[in-house]
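J.: Quick one, fold the following:
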Amino acid sequence: MDRSKDGAPEGSVIAGVATGSDFLQLRIGAAPAGGRAEWLAGELRRAIADGRLPVGSRLPATRVLAADLRVSRGLVTEAYQRLREDGQVAGRGRGGTVVVAAPMVAAAGPSPAPAPDPPSAPFAAPPARDVFDALRAAPARIDLTPGVPDLASFPRAAWRRAERAVLTGLPAAALGYGDPRGTPELRRAVVHWLARNRGIRADPADVLVVAGTTQALALLTQVLRRDGSTDIAVEDPGSLGVRQHLQYWGAATPPVPVDADGLRVDALRASGARAVLLTPAHQFPTGVVLGGARRRELLRWATACDGLVIEDDYDAEHRYDRPPVPALHSLLPDQVCYVGSVSKLLAPALRVGWLLAPPRHREALVDAKRFADLGNAALPQLVLAHLMASGELERLIRQLRRRHRARRDAVVAAVRSHLPTATVHGAAAGLHLTITFPSTAPPDAALAAAALARGVKVHPLSWHGQRPYGRPGLVLGYAARAPGELTEGVAVLGEVLRGG
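T.: Sure thing, here's the model as predicted:
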C-alpha cells in the first residue's frame, strides 16, 4: 500500500532540489522502489534505538513530513502506523505522535557499572580546577557551602511583574543587538543603586555590564596582560574560585597575608605586583574589614606606583552588627576598579554583574566584552533595572537581612554549644562565617570529608590559602538553610571533630 504523491515521483529531484527533510536528515531517494513506507519506518526505529528520538519526543505531523519529503501523506501515515503496531509510538490527539518506548539493545557482553565516587571525593586531594563542580554534585542532606544565597527567596512574583511591565512597553528595536556595555536602563539603575548603597558617584557611561564577577575578572586579566602586567596579587587566605579564574586567564597570583586589619600593604609592596584583588568590606573567607589606616596605606600605594586596586564588593549589602563600610572606589576612582553583581543579592543563575573601571582601562575592557559575547542578554538586564528603580530590590534586602541575622545567630549558638573549642570569625556581615580550631585538631580537609560522608557539606579553610594558615578551619554558608538545619549541621561537625 505504498502510495506516492500525485504528479512527482518520490525520491526524485524536483526543480533542481533533492527531496528530503531536516528531520533526522531523511533522504527519501535512498529508499528502495516499492518499499518506501517500510524504509521510513526503519529509519525512525533506528533513531529511537540510538537515542536521536528519545522517549517522550514528538514526531512531525504527517502532513509536515510528507511535504518535506515530497511524498504522499498516506505513505508517512503508514510508516507511523507500523511503529504504533510495534508499540514504539502512540497518538496523543492534539499532542501528536509521541515516542513511548525504545527497543532493548543487546549488550556485547557484561559491562559492570563504574563504582560511584565516595562522598568525600572532592576532599581526597589538593583541589583541582573542577573541584567546585564535583562538590556541587556531591549529595548532602545539609549544604553549608559558602557563597550561596537563599535561592528559595528569589522574588518570583516581583520578577514576573517586572518582566510583564518591561515586555509591555518594549519596542521591537530593543530585541536586536545592543550596546556591549549593557542596556542604558541597567547602567542608570546601577549608578543610582551604588550611589544609594555604596557611596559611589559615577556616570552610566562608566558602567560595564558583565556576566558576573567571574567574567569581570576574565576581562580584566586579559586587558592587564596586554598591557604587560601578568601579576595580580590576592589576599591569603582568599577565594580559591577567584584565584582559579585569574590563573586560568594567565595571571600569576602572588599571595599577600591578611591579618585582623585586612590585607597587609607592606607585604603587597614587597611582592612587586602592580595590581591587587581584595574584598575590603568583608574579606573572604576570614570576614575581617580593611581598617582605616590600611585603606589609606593601600591608596597611597596605588597612587605612588600607579597600581590598580580591584575591589570585589561581593556581599557588602549583607550586614547585621556594624555600619556600612565605604567602597574604596568612592575614595580613589582613578586607581580602583569596582566589581559587583547580583549573585549574592538574587541568584547566581542570573549571571549579571557590573564593572566600574578607571578611565585608562575602560575602552580596552569594552572591546574585550564586545569580542567575548557582544554584551549580556538584554531582557534580564531590563527586568533587573526595573526591580532596582522601583525599590523592590531594596525591600527584598531588608527582608533578607532579618532572615540572615536569625540564621547567623543560629549558627553561632550551635558552634558555641557543639564546637566549644572553635573560634568564630566574620559573623558581623555576609552570608558565611569561618570557624577555626586549635592546631591539635585534625586537618580541615579530613574534617570536611568526614562531614560530607555524614551528609553535611562545608569548605575546608585550607582550600582558600596558598600558604599554611596556621590553624585548621571550616567555612560555613548559612543563608540558604533554616535555623533547625543549621543547628543539626553544626552538631554533626561537633561529632566529627570528637571522632564520634
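
J.: going forward, measure contacts between C-alpha atoms and count neighbours the same way
T.: Fine.

J.: Let me see the residues that make contact with the helix or strand harbouring L220.
T.: Taking DSSP states H and E as the criterion, L220 maps to helix 212-226. Outside helix 212-226, the residues within contact range by C-alpha atoms under 8 Å, 6 or more residues apart in numbering are 210, 230, 242, 245-246, 249-251, 312, 339-343, 348, 351-355, 361, 364-365, 368-369.

J.: If we use 6 Å, what do you get?
T.: Outside helix 212-226, the residues that touch it by C-alpha atoms under 6 Å, 6 or more residues apart in numbering are 341, 351-353.

J.: now do stretch 281-290
T.: 238, 261-262, 280, 316, 325, 425-426.

J.: redo that, cut-off 8 Å
T.: By C-alpha under 8 Å, 6+ apart, stretch 281-290 touches 237-239, 259-263, 280, 313, 315-316, 325-327, 425-430, 433-434, 461, 464, 475.

J.: Could you also give me the structure for this next sequence, so I can compare it with the first?
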Amino acid sequence: MTSSGTNPEGLPGSAAWELLLPAASAPARARGRTLQAALREAMRTGRLAPGTRLPSSRDLARDLGVSRGLVTEAYEQLTAEGYLRSDRGAGTWVGGAVRAASPRARDLAPRPAGVAGVRVDFVPGSPDLSLFPRAAWAAAQREVLAELPHRDLGYPDPRGLPRLRSALAELLARRRGVAADPERIVVVSGVAQASALLGSVLHARGLREIGVEDPGSPQHDGLYEAAGTRAIPLPLDDEGLALRPLRASGVRAVVTTPAHQYPTGIAYSADRRAQLLDWARSVDGLLLEDDYDGDFRYDRAPVGALQGLDPEHVAYAGSVSKSLAPGLRLGWLLVPESLADEVVDRKRTMDLGHPSLDQAVFARFVARGDYDRQLRRCQRAYRERRDALVAALGEHFPHARVSGIAAGLHAIAELPEGYGPENRFVGRVAAAGVAVRPLGECAHARGDDAVVRLVLGYAHLPPARIREGVRLMAEAVAG
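T.: Next up is the predicted model:
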C-alpha cells in the first residue's frame, strides 16, 4: 500500500489505517457499508481525532484497492451524518462535532471519606497524608538524581540497595531494638508484600496453616491464604495471644502485632512475649511480627520489637505507610538466617527487586535525619488528636471505656449499655454522616451485638473534625 499524495497527518499515517483494511477484503456488495462503518468507529473511539485531514478519495481508493466512487460515496454519507466536513478545494476533515467516547480508568483506591454523605470518617488505617514532608523529600530526590551512579538504575540486588539496607539496620536497631543484619534485610513494597513472600516460602516448606490473631487485621488472612496457607484464628487475652489455644492449634507459624495489637491496642506483656518465644523454640516455629505502628507511642518509651529477643525465630516487617505515606509502597522484612536465601529467591522471581530510585531517596532521607524529624512531627500531631478524641468521648459519651490509647493511630471505644445493638448504632451514625468500624468486623466470629465497641481511627483527622464527629455520633443516637 502507498500513501503518496496524502497529508502526513492524514489517515494512512495513523493507527486508524488498520481499521479500514477489512473494507478492501469485504465482498464487493458490502465494501461501501464496511468502509463507512470502519470510519465511524475510528472517529467514535478517537483514533481519528476531530480536525484530522483524510486522504483524497483518489488516494484512499488506490491504497485500499477499491473504486474511487465507493470512497466518494462513503465521504458524502459521513458528511451528511455530521462525522466529516468538506471544504471545496481544501479536502475532507473529521468534524469538530465528533466526541470520542474515550474510556475512563476507574479509581479503586480505598477512600471511605470520598463516599457521598460521609462528613467525618473514623475508619482506621490511614495517617494524615498532609503531613508528608514534600520539601524534604524533594530535596533528597534532587540530591540523589544529581549523584546516583548510572549502574544503580539497572536491576538492583533483590534484597535492596546496600546503602538503604545499612541505613535501615542502624535505624531499626536504634529505634526498635531490632537485631538488624543488613544482609538479612529485604526491601519490599510494604508489609503486604513481606507477608506474601513469607507465606509463599512457608507454603513451599510444607506449612499449610498459619495462626492469626482474633480479633486481628483481615489483611493477614487474605495475604496468607492467597499463598495457599490457611489462616487459623487464635484468641487473645489481656496479655496478648492466648497460649493454650495456640498450643492446641498445631500451627508452627503465627502472625502477631505485639507492640500495639491491631485492633485492641494492647501491648503484649513481657511474660507473654517470653512465653511466645519459648513456644516458637519448642516447635521449631516462627513468629511473624508486623510492627505496623511501633514508632508511635505517646506516654512512655516504645516497646522494643520482639525480634530483638530471638532473631532466629522471629521475622520482622515494617513500612513507611504510617510514618510517611502508604502510596510510597516501601517497607522492609528481616528474616531468620534459615529463611533468608529462600525469601530472596522468591523476591527475585516476584519482581526483580524494589525500584532503585525510591530506595536511594529513602536512604538519603534517613541519612539526613529527615526521617527522625518526620517521626517526631507525626508523634506530636497524633498525640494531640488522640487527646482530642478522648476528651470528646468523655464529653459526649461520659461512661464510655476508651482503651488502646498509649500508642498507635486508633483507639477502642466501648460504649455503655443502652446504645446497642451495634448494627443499629452504626446505621444511625452513618445516616448522620459519620463512618465508623465496629470491633466485630475485625473478628472471625461475631460477638455480643448488644455491646457497641468501635475502632476509631484519628490520625488522619484534625482535632476540630474529631470533635465534630463525636458530637454528630452523640446527636444521632440521643435518647
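
J.: I'd like to know the TM-score of the two chains after superposition.
T.: The TM-score (TM-score structural alignment, normalised by the length of structure 2) is 0.81; 439 aligned residues with a C-alpha RMSD of 3.8 Å.

J.: hmm, back to that, Provide the aligned range in structure 2 for the helix holding L220 of structure 1.
T.: Mapped onto structure 2 using TM-score structural alignment, helix 212-226 of structure 1 covers residues 190-204.

J.: superposed on structure 2, where does the helix holding L220 of structure 1 end up, distance-wise?
T.: When structure 2 is overlaid, helix 212-226 of structure 1 sits 1.1 Å from its aligned residues on average, using mean C-alpha distance after the TM-score superposition for structure 1.

J.: now do stretch 405-413 of structure 1
T.: Per aligned residue, stretch 405-413 of structure 1 averages 0.6 Å (mean C-alpha distance after the TM-score superposition for structure 1).

J.: In structure 2, what range does that stretch match?
T.: Using TM-score structural alignment, stretch 405-413 of structure 1 pairs with 383-391 in structure 2.

J.: and the residue in structure 2 sticking out farthest from the centre, what helix or strand is that in?
T.: When distances are taken from the C-alpha mean of structure 2, G69 lies farthest, 57.6 Å away, according to C-alpha atoms, centre = their mean. Assessed by DSSP H and E, G69 of structure 2 sits inside helix 68-81.

J.: packing partners for that helix?
T.: helix 31-44, helix 57-64, strand 84-87 (3 or more C-alpha pairs under 8 Å, 6 or more residues apart in numbering; DSSP states H and E).

J.: So what touches it?
T.: Contacts of helix 68-81 of structure 2 (C-alpha under 8 Å, 6+ apart): 31-33, 35-36, 40, 57-58, 60-62, 84-86, 92.

J.: Ok, stretch 376-391 of structure 2 next?
T.: Outside stretch 376-391 of structure 2, the residues that reach it (C-alpha under 8 Å, 6+ apart) are 131, 296-298, 323, 402, 405, 409-411, 458-459, 461-463, 466-467, 470.

J.: Name the residues of the helix holding G69 of structure 2 that are buried.
T.: Burial within helix 68-81 of structure 2, assessed by neighbour count using 16 or more other C-alpha atoms under 10 Å, is assigned to 68, 70-72, 74-76, 78-79.

J.: any chance of those residues in TSV, plus distance to G154 of structure 2?
T.: Formatted as TSV, the buried residues of helix 68-81 of structure 2 follow (distance: C-alpha to C-alpha, whole Å):
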residue	distance to G154 of structure 2
R68	54
L70	55
V71	52
T72	54
A74	52
Y75	52
E76	55
L78	52
T79	53
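
J.: my read: A31 of structure 1 touches W39, true?
T.: Yes: with contacts counted by C-alpha atoms under 8 Å, A31 of structure 1 reaches W39, the gap being 5.8 Å.

J.: Need the overlap of contacts for the two.
T.: With C-alpha under 8 Å, 6+ apart, A31 of structure 1 and W39 have no common neighbours.

J.: In structure 1, what residue corresponds to G154 of structure 2?
T.: That one, G154 of structure 2, aligns with G176 by TM-score structural alignment.
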